[in-house]
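Asker: Just to be clear, the model below is a prediction. Sequence and coordinates:
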Amino acid sequence: LLSWMPLFLHTGIGATTIGVFHLKDCSSADEDIGVVLEGIRVLSNLDSVPTAVAMLFGLIYAMNLAYPADLRYTFEVLQKIVMELDGGKLSNKALSLKNHLYE
């Protein structure tokens, strides 16, 4: 499956600290959905993006990883508000967003 991916995609994935990817070749039916940790594709060929996000959170929890500092609030909102995991302990920014969402 890697043979159809251009070099810039390999470089972009290699420069990613943590994330989910969805690669699709428009000229064929080839696609890949997976998880990247520290620039390494740790999971691929997953069924869907929501599955990849759930797997990413599972890996973060199982490996006791910290969220990247620049994405801390994004991951906190996904985990605690969207996925409703440990929602009682919110930062002020996440709590403010939650209050605005549920007004």
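Answerer: Yes, it's here. Predicted, not measured: the structure shown is a model, and the values here were computed from it.
Asker: drop to CA atoms for contacts and neighbour counts, all remaining ones
Answerer: Noted.
Asker: how about the helices in this structure?
Answerer: Per DSSP state H, the chain carries helices over the ranges 7-14, 49-62, 72-77, 92-101.
Asker: Structure two is appended below for comparative analysis:
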Amino acid sequence: LKKHTMGIYVINKEDGQNGHYDDIGIFVEGEIVMDNIGSPAQACALMLGVIYALNLAYPKELRHYYEFIQKVLMGLDGEKLSPKVLGLKNKIATG
């Protein structure tokens, strides 16, 4: 957690079953801000809320990922897309 500014962590159960976790949470600057989240998908959506609520910038290495979720999947501020995200959106639409 100390190596990254923010992110989602997943702790797998010891039995190693896919889809079963001991904990899923969100951390910011090495501190856990949310834990016991139900699924990785919920954690991704909640991460957008944490970023918005704390007025943070998207992590540089994940900015296109979060931009895609925010603007394409959630339809928030979707008219202004970066070229990379617009290209991905077009590829998905033409499928």
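Answerer: Done, it's in. Note that this is a predicted model, so its numbers are computed, not measured.
Asker: related to what we said a few turns ago, need the helices of structure 1 in a markdown table (columns: mean neighbour count and distance to Leu23 of structure 1).
Answerer: Shown next, in a markdown table, are the helices of structure 1 (neighbours: other Cα atoms under 10 Å; distance: least, Cα to Cα, whole Å):
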| stretch | mean neighbour count | distance to Leu23 of structure 1 |
| --- | --- | --- |
| helix 7-14 | 13 | 9 |
| helix 49-62 | 15 | 11 |
| helix 72-77 | 16 | 22 |
| helix 92-101 | 12 | 30 |
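Asker: if we compare the ones you listed, which one ends up closest to Cys26 of structure 1?
Answerer: Closest of the helices of structure 1 to Cys26 of structure 1 is helix 7-14, at 14.3 Å (criterion: Cα to Cα).
Asker: can I get the helices of structure 1 in a markdown table with distance to Val42 of structure 1?
Answerer: As requested, the helices of structure 1 are arranged in a markdown table below (distance: least, Cα to Cα, whole Å):
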| stretch | distance to Val42 of structure 1 |
| --- | --- |
| helix 7-14 | 11 |
| helix 49-62 | 10 |
| helix 72-77 | 19 |
| helix 92-101 | 29 |
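Asker: Having no further points to raise, I will conclude here.
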